[in-house]
Structure formats: C-alpha cells, structure tokens
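Chemist: sequence first, predicted coordinates after that:
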Amino acid sequence: MSLDMMTGDVVQALRDRFGAGVVGAQPTGEAFPVLWLAPEIWVAAHRMLRDEIAQPFPLLADLWVIDETTRQGLEGQPASTLTLCSHLTSLARNADLRLKLATAGSAPSLVPVYANADWYEREAFDMFGMDFGRETRRILMPPTWDGHPLRKTHYARATERPPFVMTDAFFAAEERATPTDPAELGLPAIRDGEELMVLNFGPHHPSTHGVFRILLGLDGEEVVWAWPDIGYHHRGVEKMAERQTWHGFIPYTDRVDYLGGVMSELPYLMAVESLCGITVPPRAQMIRVMLCEFYRIMNHLLFYGTMAQDVGQMSPVFYMFTDREKGYDLIQTVTGARMHPAFFRIGGVAMDLPTGWETLVRDFLDWMPARLDDYERMVLNSRLFKARTVGVGAYDTATALNWGTTGPGLRATGCDWDLRKRRPYSGYEQFDFDVPTGTRGDCFDRTRVRADEMRESLKIIGQCLAHMPAGPVKADHPLTTPPPRKAMQRDIETLITHFLQMSWGTNVPRGEATGQVESHRGLSQYSLVSDGGAQSYRTRIRTPSFAHLQMLPTILPGMTVADLVAHVASLDFVMSDVDR
C-alpha cells in the first residue's frame, strides 16, 4: 500500500473538521499528500494530527521555509511570500504528511504542539526572517548578522560584498554579543538560595566532538540547566545549492556529514531522480547499498572507539582505527577516494566496480566479525563502561519522538523504526537483516544498538557480494550526467550534450520531490524544489544531528558533568550535520 493511501482517511478527517480551512491539495510527485492550510487552523490541525486521531503523527520530522518571491510556475498555489512547510510522520501508519502555510512573513508557532519545533522555528527566523509571534533568537548565524541569508534578496558570494577586515573592535563586539548571561536567556542564576556556577562547556572541549558549546548552570557537579549553542560550523550549504548545478552539488552533500561519505549523496539523488523520472539500474542500486553499509560501519567504528574513550577507556579507539583503515582502503579502491568520494551520480554511480573487488570485500567480511567480538569483550562487557553508561541519559520512545529523535537513538528505546525495513529504498527489500533495538534508551543501549548494527551491515554487504547483478551502472536517460564517455567519443550529438551539461548543467523538470534514507545517525531527508532550471530553487536538508542536540536541555538536568560527557558522546552527532 502506498504512503498516500495510508493517509487518505486523515486528509478527509482534516476536511471534515476544518472545512475551508484546508485550502487545497497540491499535486506533486511525492508519495504522500501535500496540503495547504489556512493560518487560523495551522496549530489546531497539527494538534489534531498529533493527539486527536487514531494512529497519530507524533514525529515532526522537519519544518522549513521556501522563499517564493522569484519562483516560476506557481499556478494553483495560494499567493505566498514565504511558505512554511511541516513534514509529519506516523510510525503506526508508516506514512508521511506535508502541510503548507502561505504567509507574508509571519506564522503561528507550533512549539505548544511539537517541542522540537523550537529550533526549526528559530532557524526559519534566522534564515528567512519568519515571525512566529514569540521571542526568537538566531540559531546558526551570529547575533549581529545583518539580514536573513536564505532570502532570495540576500547575497550568496563573498565577492558581492566589500572585502572583510577583522578589526579589534569588530572582534570585541562579536565577543560581547555571544550570550553568557543566564538572565538574558531566561535561565535561573540561583537555586535554593545558592548561586549557580555558570560554565562555558565548549566550543573547543574535546568531548563536544567539534565546535559545539553548551552553557551550563551547575550546583557543584550537578547540572541544573543546559543551553546548547550551535552555528560555529555553519557554511550555508542550502544557499550553496542554489548556485551549483544539480550534478555539481553532489560533492557538497558528502560534507554535510563529513563522516558519512556517500550516505548523504543518496537522499539528494533519490529526490533528483524522482523529479527526472529516472529508474536506477539494479547493479547501481546494489553498489549504492554496499557502499552505504561500508560507511555505516566506518562511522559506527569511530563512534564506538570515541564513546569508550570519553568514559575512560583509551585502547579501543586505536584498534578500531585499524579496522577503519582497512575499510577505507577498500572504499578508496572502489571509488577513488576515502571520506568524500562523490561517487554516486544522477541515475547510478560514477563507474563500475574494479576488477578484484570481490576479494577485497571478502577479506573485510572475514576480518571484522572477530574484531567485533573483541570489542564486545573490551567495551560492552567492561564493568567500567557499564558503570558509566547503564541508566545514564535514558529516555523513552515518546520523549524521543517528541524531540525528533530517529536512528539508533530511537531504536535504543525499543522502537524498531528503520526506513530500510519500513520503506525499503534502493533495493533494501532484497536483503535479509535484523533491526537491533534496546530496552532502556540509555547510553549503554545506544552503544549496543550501533555495535549490533555493524554486524547487520556485514550481513548486507555479504549479500551484495553473493548476489551482485550484472548490467549497467547508470540509467540510460538523457538527464543523467554526464553521458557515457564511449558514446561521447563516437557521435557529435552526445558530445554536444556532454558539453552543455558540463557547462550549464542539467535542466531538471519543474516540481518538488523528497529523498529519505536511514543514515548511520537517523533520518536524513532532502526536500527539493526545481524551477525547471539547471540549479535547485530550494534545497532543504533535514539532518538527524540537529534534532538530537535539541533534546539536551530536557535530558541533562540532574546529571553530573561526567554523565553529561557520556550522554553527549552517546548521541553520535557531528557538527557539520548540525550546522550545515
């Protein structure tokens, strides 16, 4: 049953409840309904979907804005300057629903309904200037930033501005603008008559794994409140997408999560291929799956070792880096690169597997299981590791969904939600593998789930080795980029097509499309808008790490600083994935 069919009764229930408040349905190529709502029912409709229907939509997967001011082909859509979009997911229905609100720049806040709407609304204010009728701080840009970067009127290149000069006065002003006063943030400075110590934890502390800052209010070693501060690594990748060709943006996706390799390429290309009507050949699909699972293992090994290191075990990370080198040697042989291969292409992959790939894969499959057994004895069975992680940072499934948590962090609570199983893509329905889950939702379970996921990834890779189909590695479609080199060398028409696509880019048909994958961190989603040109009109990137850090102020109070380090490590975030 299609995702659209799973939500037919919900669409009708919304129409029955709100009548003309449901302005209309937008025809798209999406696998789910897209509805326009009136402002007066925006909050009530979301509350109904979350709390008042059978098989509700407890997960606000994403919330973002589209600047419609220069967009072509808006026939049939309500007049809108800034369109606010929410993407909801029902696990019980295994279905999605997208709601849109046409605005002139203001919208009701969804924070009373979905707790994780807070950061998304802050981002919408920061990037677009959307007013939600509440005090909203910038979240990615500095407090002193002039303008809203994702508006079409905002410059995209540094060359469009005068040369930047860092002066002492400028530096001092930026330092003063960084919030450190609890009163300014609405946080208490005193508890039970005692003044709290305010600790600036990060952005360069080793356990924050990147430029991530948490302002802490401490009573001795106990965390009373926590205020995460992100944006130090923001590079404006969604803005970059508007000035790159569809094909030229692929290398940027690798760097959204710089530890995920091809994993971020896949949802982007799935959305582009949906817009183009391209079917990827079976061999290319299986090569994509195999490489994604290799990168899942590479990431989980890094998490496993640094998680153990953060709670006091120094040896595991060095052993695991040996395994990662072995894995990266194989990846480099296949793709020509290690961490950022940009190997996937519109319609397939860059090239076929090299001669002898089977031997390399078989050697890795023979190598890893015994290593994982050693790590289980060394880490998971360690009394030290259990003392530092069991019962620490625990949350249940409802809390996880309320804050937008997906991936291993959700599965550690006992929820077996995994897109590879629930909504198989890229041929995952062909593979036999299990979805590891936990029971307590604590730091230990989050580690255990990832350790078990590596074994399942090895099973999937083994099936790729045993059943790799023959055939082309790229779709025979005029919009795939670039055309086959042999054909280009044989006839002038293909050479001209190659020249135009490399010079100007592929013109992707007008429309909207979404690509979703179960990445090593959780739900990674690209929502694309094409205006029929050679660049994306709007590229929205939903990353799991952004959602996972937002939960910290809810989970950290009551912990010690040492427990905070363990909990933060167990989230397995990467700041490029947070800040984009």
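Modeler: The structure has been received and is ready for your questions.
Chemist: from now on I want contacts and neighbour counts done on CA atoms only, so please keep to that.
Modeler: Will do.
Chemist: can you name the residues that contact the nearest residue to residue 191 once chain neighbours are set aside?
Modeler: Counting by C-alpha to C-alpha, 6 or more residues apart in numbering, the nearest residue to residue 191 once its immediate chain neighbours are dropped is residue 219, at 8.0 Å. Contact analysis of residue 219 by C-alpha atoms under 8 Å, 6 or more residues apart in numbering lists 191, 195, 196, 197.
Chemist: separation between residue 219 and residue 327?
Modeler: Look at residue 219 and residue 327: by C-alpha to C-alpha, to the nearest Å, they are 45 Å apart.
Chemist: same check on residue 462?
Modeler: 14 Å.
Chemist: got it, and residue 21?
Modeler: Relative to residue 327, residue 21 is positioned 54 Å away (C-alpha to C-alpha).
Chemist: ok so, going back, show me which of the contacts of residue 219 are buried.
Modeler: The neighbour count (16 or more other C-alpha atoms under 10 Å) marks 196, 197 as buried among the contacts of residue 219.
Chemist: turn the contacts of residue 219 into a markdown table, columns for distance to residue 167 and secondary structure.
Modeler: Listed next are those as a markdown table, based on distance: C-alpha to C-alpha, whole Å; DSSP: H, G, I helix; E, B strand; the rest coil:
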| residue | distance to residue 167 | secondary structure |
| --- | --- | --- |
| 191 | 40 | strand |
| 195 | 36 | strand |
| 196 | 35 | coil |
| 197 | 32 | strand |
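Chemist: now, which of the contacts of residue 219 sits nearest residue 506?
Modeler: Comparing these against residue 506 with C-alpha to C-alpha places residue 197 closest, at 56.3 Å.
Chemist: what about versus this one:
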Amino acid sequence: MKKNINNNINTIKLKQIIHENPLILEQLFNEFDKQEFFVQSSLIDYPIIWINKCKLLNIIRFLKKVQQPYNMLYDLHGIDERTRKVKKNMIQCDFSVFYHFLSIERNHDIILKVPLFTKDLKIKSISNIFCNANWYERETWEMFGIIFLGHNHLSRIIMPDYWEGHPLRKDYPARATEFQNFYLNEHKEKQSMNSLKFQPEKWGMQKSDKDSDYMFLNLGPNHPSSHGAFRIILQLKGEKIIDCVPDIGYHHRGVEKMAERQTWHSFIPYTDRVEYLGGCMNEMPYILSLEKIAGIVVSDRVKFIRVMLSELFRINSHLLYLSTFIQDVGGMTPVFLAFTDRQKIYDLIEFITGARMHPAWFRIGGVAKDLPKKWECYLKEIISWIPKRLNYYIRTSLKNDILISRSKNVACYNLQEALNWGITGASLRATGINFDLRKQRPYSGYEYFDFEVPVGNGISDCYTRVMLRVEEIFESIKILQQCLKNMPEGPIKTDHPLTTPPIKDKVFSHIETLITHFLQVSWGTIMPIGESLQMVEATKGINSYYVISDGGNMSYRTRIRTPSFAHLQQIPSVINGSTLTDLITYLGSIDFVMSDVDR
C-alpha cells in the first residue's frame, strides 16, 4: 500500500488540497505517518483520502474524537474498480470501500477510501464505532461480496436470502434480457416463502423467559401504518415492545445498477422515482453533480426555476406527511382536505412541466422548457391558499389535546443519538441543531433567498418533528414569494457543448448542433473523467448522488444516499420499551417512503 502511495502521489495537487482543507489534513498528518495517506483529486468539495485497511479503525476513531469531530457516518458503500479504464490519481485495486463522514461543527466532510483485492475481500467492521454502519455494511456485502469482519449479523438486507450473486459487481448482468428465462415452480415458490419466515434466534431474541412467553407480531409488509411495503417484526410482552427488527427490500428495483446502463440523460426519469414524493427535488443532486463534472454553469433563471419546483414538491410532500400523521393518531378529516391542497400544487407543476409526480424536467445545463405564460397566477393562488389551510390544520388537529398527548415526549432522542444513526433533515433539527444545507452549503441559488430554518428545543419527539415541518412549509411559501417577485430573465439552457439536449434554436439552424443533438440523445453525452458529489436538503433529509465518470456515455458508478434508509435503521433504539401504539405514532413521525429506502 505504502509503495503505491509513494509512487502515485501528486505533490502539486496534494499541496492544493492541503491548502483548501488545512485543518483536518494537518491533524491527520500530525497524528499518523503522512506517507500512509494518498489524497485523491476530484470535483468534490472536500478531501478524498486513500488509506490502508489496517489503519482504518484507528483513523476513524481519531476523526470521531478530534476537536470539532466528524461524528456522523453519512454514507458507506463500495465500488467495483476492476473495469475502470482510467485509474490515474487513485490506488490500484479491484474493489474499494468508501466512508463518508460529516462534521456538523466544522460544516465539513471527509471521505476515506480503502483499496481491496479480489483474493482478500475482507475489512474490519466499524459498527462498534458508528452504529448506523450496520445496515450500510450489510448492503455493501450483499452488493459486492465484501466481508466485514466483526459484524454481528452480516446477512442479506435488500435481496431475498436465497439470492445468488452480488448485483453491483461489474460482471453481474444489468438487463433482464441477459438472464436465463425465469420459471416459477413449486420448489422456487417454497424457497421464496421460507425466506420470509422469521427466526428469532438468528437475531438474538428469546421466545420466552422464566416468567412468560413472548409474542412475535408481523406489522406489514402490507399495513396502512407501515407506510409502504415495509415489515417490522415485533417481540412483545403484552403491549410492550421488547425488541423489533425492521425488514426492508420489498420495493427494491436496483436503480443504482440501472444507472450503469442508462445514458447520463436517459437516467433523469429514474431519479424522480427514487423518492417519488420529491419529484424534481430528486433530480437536483444528480443534475448538479453532472454539471460539476462537465463544468457547466447555469443562469440565475434556471437556478430560480429549479428552486421553485423543488419547494413546491417540498410543500406537497410535507402536506402528505402531516395529514397521514394525523390519520395515524386517529384524525380522519385532514387527509382528505390536504389532498385538495396538494391537487392545487400538482396543477401548477403540470402546467409548468406537463407532468405531475414525475416530471423528469431538469436537464444537464438547464431545464426542459421555459415557464409558460400565466404561471404567476397559479403560484399566487397557492401562496394565498396554503397558509390559511395550514393554520386551519394547526387549530383543529395539531393543537388537539388527544394528538398532543399521543405524540409529545413519545419516541424521543437527543442530538448525539441522531448523529450516531445518521439522522438528517427536520428529524435532526428537532434536536436543537441548526443544520440545513440550503443555508450551510447553498446550492442552485438558495443563497439568494431569505428564509429561516425552524429548529427544535433539544429533544426530538414525534410532536416536535411534526410541528417543524409545518413551520418549514411556511418558510417554503416565503421562498416561493421571492421566486414570484424576483424571477430573473435569462436563458433556460446554457450554451455549452455538453448541455443535453442542446439549445433548440441552434438545433434547427446549425447542422453541427443537430448532429450533436442526435448523438447525445441516442448514444448519450460523453462526460469528462471525474468523480463528483452533490448533497441537497430533500423533503425527508439529506439526499446525495456520488457519480463517477470514466469518460463514457454512462455512469461508471452512481451511489444514491437517501435519508429514509438511515432513519428506519434507528427504529429499535428509539422504540424498544415503548408500547405498540407509540410505534404507530413514531412511524408516522419519521416521514419516510419505501422507494427512498430500497432504491
């Protein structure tokens, strides 16, 4: 490892990265041998450091205890490096595992990469240091076959137990037509049904103690209060939850694998469906990461339009969340009223984009079309309508004594617990920390907007999480008012060779641009070589796309980090010891959607 580092290190680039990130790299180099690190250059705004796997635990413990610590494991996953054509400025290896850490106090991140080889795909688990590494390591083992030594339950998490192979390896087929024909016979059906049986002993659960027998209850995967195809297995003593196991994977579609066979442009519609309530907001991190790689800078008009669509989807998602939460605790009427409100917003989205839930409307270098005439009339109606309805919901439901008694001081956790589990968004801010990427790391022109970030008072409970999202809707209305008042003039597409598709007027008048349009749409845009990452403050927390281009027309690796995956992993630590009714309230307060979990 050390020999590779010494041979590959780019001294000029290293000096530049140290200059841009002086504190943490200086601290690492002072604590450990500088020669143990290889700093990779990328288009990401913070350092990527390759390390030897033998040093992994010591370096992570150091990052967690250093002053202004990197105390959130934001993401952990793998990359199959074997078919990568361009391996300059990186360590030679067959596979790699990357660890993305976030420091709230520094407002800074760091990525550690560990090189691995096919003959030794083993690395130590960090689940004893960061508890949320548990699911991430299971997913990485499942998708790549990388073994995490010391993990207490390294088993499949998304695919069925009987599944063969590791889907995100490059030698695993990416299209259904590459598989043999599937036939369902009695053996396969029996195998599938057996895989769903829950064996408590495998999870360290006892069926009884000296005083009584425990009851095991399946909640889901088809239950209205599980909010999607999600199963949670409960170990009960009476109505008290002794332990529970969240069971995911029923919604899995393999979208990260799909990214490796779709062109950069044709993958955009898939992003809408990763978290299908967020619509255009899910296109934002993907598009922005590609624009970093391509070196594209869009106009202020494009930025404002993207912000406006994102905030409309934020309000729509929050309205569904609020109304279904009220329904979960016993109030039926608001969910019907809120769908009327959401319809008004969808009418505007459809008027602008031509679609409703899945517009696929952002483009590399701009948006699909300019705003239509009279869009302001629709937006003015929404700005006038929503606050009055919100105040009605607050007055009639959210200040109802029964709802308050069922949600206040229920399913509580503090800041440290939230960081340990990788919790982001309003659920993190409910613990009293002011961390919203739209303010801390403005993107797409959010720095131009004046709005506040609602923050809780120190403990995140169900009621606080709900009320913060109510306040967030009011702040989103402020942003929409500014979009209405200050929408700039300018082009809706950048005049750049990698803008996809190119500006339409030039397609009609320039043969070269017409050819470019044909090639980009049919064969795909050729993106420059590079790695890029964009994080956004999505409806349910921080969402990000980590994109690797190998200089082709498709992604070499697209890692989609979603907030709901982390949030569901936290459930047992919060709800164990509570009652079954508290669990229903807690699930409603998380604000998750299963497409965001399984991807």
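Modeler: That came through, no problem. Everything numeric in this text was worked out from a predicted model, so none of it was measured.
Chemist: got a TM-score for the two of them?
Modeler: For this chain pair, the superposition-based TM-score is 0.98 by TM-score structural alignment, normalised by the length of the first structure; 578 aligned residues with a C-alpha RMSD of 1.3 Å.
Chemist: please point out which of the contacts of residue 219 of the first structure the second structure shares.
Modeler: With both residues aligned by TM-score structural alignment, their matches' C-alpha atoms under 8 Å, the contacts of the contacts of residue 219 of the first structure that the second structure also has are 195, 196, 197.
Chemist: residues in contact with the second one?
Modeler: If I follow you right, that is residue 196 of the first structure. By C-alpha under 8 Å, 6+ apart, the neighbours of residue 196 of the first structure are 189, 190, 217, 218, 219.
Chemist: between the residues you listed, which is closest to residue 310 of the first structure?
Modeler: For the contacts of residue 196 of the first structure, the nearest to residue 310 of the first structure is residue 218 (20.5 Å; C-alpha to C-alpha).
Chemist: counterpart of that closest one over in the second structure?
Modeler: Counting by TM-score structural alignment, residue 218 of the first structure lines up with residue 236 in the second structure.
Chemist: any idea how far the residue nearest to that match when sequence neighbours are not counted lies from residue 400 of the second structure?
Modeler: Excluding the flanking residues, the one nearest residue 236 of the second structure by C-alpha to C-alpha, 6+ apart is residue 215, at 5.1 Å. Applying C-alpha to C-alpha, the value for residue 215 of the second structure to residue 400 of the second structure is 33 Å.
Chemist: which parts of the stretch 451-580 of the first structure are strands?
Modeler: For the stretch 451-580 of the first structure, applying DSSP state E, counting those that start in this stretch gives strands covering 511-518, 523-530, 536-542.
Chemist: same question, the stretch 201-350 of the second structure
Modeler: Going by DSSP E, counting those that start in this stretch, the stretch 201-350 of the second structure shows strands at 215-219, 231-237, 240-247.
Chemist: ok, residue 377 of the first structure - how many residues close by?
Modeler: Neighbours of residue 377 of the first structure under the rule other C-alpha atoms under 10 Å: 10.
Chemist: show me what contacts it?
Modeler: Residue 377 of the first structure neighbours (C-alpha under 8 Å, 6+ apart): none.
Chemist: count of neighbours near the counterpart of residue 358 of the second structure in the first structure?
Modeler: Alignment note: residue 358 of the second structure maps to residue 340 in the first structure; criterion TM-score structural alignment. Counted with other C-alpha under 10 Å, the neighbours of residue 340 of the first structure add up to 20.
Chemist: wait, residue 340 of the first structure sits on residue 254?
Modeler: Yes: shown here, residue 340 of the first structure and residue 254 form a contact pair, counting by C-alpha atoms under 8 Å, at 5.4 Å.
Chemist: now the helix or strand containing residue 368 of the first structure: which residue numbers in the second structure?
Modeler: Using DSSP states H and E, residue 368 of the first structure maps to helix 357-375. Under TM-score structural alignment, helix 357-375 of the first structure corresponds to residues 375-393 of the second structure.
Chemist: in the second structure, which residues correspond to stretch 71-87 of the first structure?
Modeler: Using TM-score structural alignment, stretch 71-87 of the first structure pairs with 84-100 in the second structure.
Chemist: about what we covered before: as TSV, the strands of the stretch 451-580 of the first structure with mean neighbour count would be great.
Modeler: Listed next are the strands of the stretch 451-580 of the first structure as TSV, based on neighbours: other C-alpha atoms under 10 Å:
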stretch	mean neighbour count
strand 511-518	22
strand 523-530	23
strand 536-542	23
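Chemist: nearest to residue 349 of the first structure, out of these?
Modeler: Taking these one by one with C-alpha to C-alpha, strand 511-518 is closest: 16.8 Å.
Chemist: ok, back up a step: among the contacts of residue 196 of the first structure, which one sits closest to residue 423 of the first structure?
Modeler: Once C-alpha to C-alpha is applied, the member of the contacts of residue 196 of the first structure that ends up nearest residue 423 of the first structure is residue 217, at 42.4 Å.
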